[in-house]
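Asks: A predicted structure for the sequence below; I have some questions about it.
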Amino acid sequence: MADKQMTSLEEKLSELEKLTVQLEEGKLPIDEAIAVYSRGMELAVSCKQSLDSLSQRIQIAKKNAQEAISLENFEPNGSNSDL
């Protein structure tokens, strides 16, 4: 799922870059420029949501790893091997 989400994010970013180039060239008729700008804003919001989701997954994975490390260092007799 992460690969699919990342591919989708990469595709969105690529499209957003192309739209940005079109707007920066300044050759589009105003109606088309507005449509391109609107599509770019939709993509920007979607990319932010994807990045937020990926960031949340990273935070969860980090927390799980820290908990696993803490459990490994815990000895049932109450002593800690690091002390």
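Replies: Everything's here; your move. Numbering: from 1, shown residues only.
Asks: from here on, contacts and neighbour counts on C-alpha atoms
Replies: Fine.
Asks: Against residue 6, how distant is the spatially most central residue of the chain?
Replies: Central residue of the chain (Cα atoms, centre = their mean): residue 51, 1.9 Å from the mean position. As judged by Cα to Cα, to the nearest Å, residue 51 and residue 6 stand 9 Å apart.
Asks: For stretch 3-14, give me every contacting residue.
Replies: With Cα atoms under 8 Å, 6 or more residues apart in numbering as the test, stretch 3-14 has contacts from 43, 47, 50.
Asks: Structure two is appended below for comparative analysis:
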Amino acid sequence: MSEQAPLPPVSGLSFERAVDELERIVARLERGDVALDESIAIYARGEELKKHCEKLLNAAEARVEKIRLDREGRPAGTEPLDQG
């Protein structure tokens, strides 16, 4: 993340790409072989990625619906996942 090509904006990343980058950041920080200034910069990027992932997960959760079944076991409609 130092002297590499500029990183893409977090807002344009898919959930999978954001998680992958976040995992790489965590691994680098856990190894402890990153200079302090770079640690601070990649930690900040990690915070952005975490917030972006949370936002994407919340949006996906809002779209997920569970199927309600009628007495015969046929789909009768849908309702938001967090209700009933």
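Replies: Looks like it came in fine. The model shown is predicted, which means the values in this text are computed figures rather than measured ones.
Asks: corresponding residue for the residue nearest to the centre of the first structure in the second structure?
Replies: When the second structure is aligned by TM-score structural alignment, the residue opposite residue 51 of the first structure is residue 57.
Asks: What separation do you get for its match and residue 50 of the second structure?
Replies: Taking Cα to Cα, one finds residue 57 of the second structure at 11 Å from residue 50 of the second structure.
Asks: What lines up with residue 33 of the second structure in the first structure?
Replies: Superposed on the first structure with TM-score structural alignment, residue 33 of the second structure falls opposite residue 27.
Asks: which SS class is that match?
Replies: coil (DSSP: H, G, I helix; E, B strand; the rest coil).
Asks: just to revisit the earlier point, what helix or strand does the residue nearest to the centre of the first structure sit in?
Replies: Residue 51 of the first structure belongs to helix 30-73 when assigned by DSSP states H and E.
Asks: other SSEs contacting that helix?
Replies: Packing contacts for helix 30-73 of the first structure, counted by 3 or more Cα pairs under 8 Å, 6 or more residues apart in numbering; DSSP states H and E, involve helix 2-25.
Asks: Which parts of the helix it packs on count as buried, going by neighbours?
Replies: 9, 12, 13, 16, 19, 23 (16 or more other Cα atoms under 10 Å).
Asks: same thing with stretch 59-73 of the first structure?
Replies: Per 16+ other Cα under 10 Å, stretch 59-73 of the first structure contains no buried residues.
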